[in-house]
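> Sequence and predicted structure below; questions after.
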Amino acid sequence: MNQDKRQAYWRANTALIRNLLIVWALVSLVFSILLVQPLNNIRLGGVPFGFWMAQQGSIFVFVGLIFVYAVQMDKIDRKYGVNRRSK
């Protein structure tokens, strides 16, 4: 892989990580801590939504982020011809 292609691959990789970390920060800090009181006015199955988001919802989002990362990195690897299998 030439230098330009490596740099493009690394930019795509870091952009994906940055975007997923932004989602992680929004869910963990904003929705689960900073906005917990306003979100508690919404009920989800009889439970205040802010509480549910802090206890369960954030975990669902975090697991989803793992799958999104795996799928997107696979696409980036294929786009730039990165193959982890040794021949």
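Here it is on my side, so go on. Numbers count the residues shown, from 1 in each chain.

> Could you use CA atoms for every contact and neighbour count after this?
Will do.

> can you map out the strands along this protein?
Taking DSSP state E as the criterion, the chain contains strands spanning 43-44, 47-48.

> another one to put next to it:
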Amino acid sequence: MEDTASRNAYWKANIRIILISLAIWFICSFGMGIILRPMLSGIMVGGADLGFWMAQNGSMYIFIILIFVYASVMNRLDREHGLEE
């Protein structure tokens, strides 16, 4: 019984981490690059407005950062549940 509860807690935490990562990625890529682009046009980053920069470069940088953060958080979660390699 305890094993099942631990397994369910692990997967619940795993799904929560995935959903948070997807929400951040969606906000940065679709939200800031497309929906909020007109509002961000006055902020300049590297010679281009922030909305254009997020659509072209920023969302890729955010995605790469999310990969490393996800790996780190999942390693910690694995250690907490005794599933580390």
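Looks like it came in fine. Everything quoted here is computed from the prediction, not taken from an experiment.

> TM-score for these two?
The TM-score (TM-score structural alignment, normalised by the length of the second structure) is 0.92; 84 aligned residues with a C-alpha RMSD of 1.2 Å.

> now the strands of the first structure as CSV including distance to residue 35 of the first structure and mean neighbour count?
Below are the strands of the first structure laid out as CSV (distance: least, C-alpha to C-alpha, whole Å; neighbours: other C-alpha atoms under 10 Å):
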stretch, distance to residue 35 of the first structure, mean neighbour count
strand 43-44, 14, 13
strand 47-48, 12, 14
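
> so can I have a markdown table of those showing distance to residue 72 of the first structure?
A markdown table is the format used below for the strands of the first structure (distance: least, C-alpha to C-alpha, whole Å):
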| stretch | distance to residue 72 of the first structure |
| --- | --- |
| strand 43-44 | 31 |
| strand 47-48 | 33 |
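
> which one is residue 35 of the first structure nearest to, not counting chain neighbours?
Among residues not flanking residue 35 of the first structure along the chain, residue 50 sits closest, at 7.3 Å (C-alpha to C-alpha, 6 or more residues apart in numbering).

> hang on, isn't the one you found packed against residue 31?
Yes - assessed by C-alpha atoms under 8 Å, residue 50 of the first structure is found in contact with residue 31 at 7.1 Å.

> out of those two, which sits in the more crowded spot?
Of the pair residue 50 of the first structure and residue 31, residue 50 is the one with more neighbours under other C-alpha atoms under 10 Å, namely 24 against 21.
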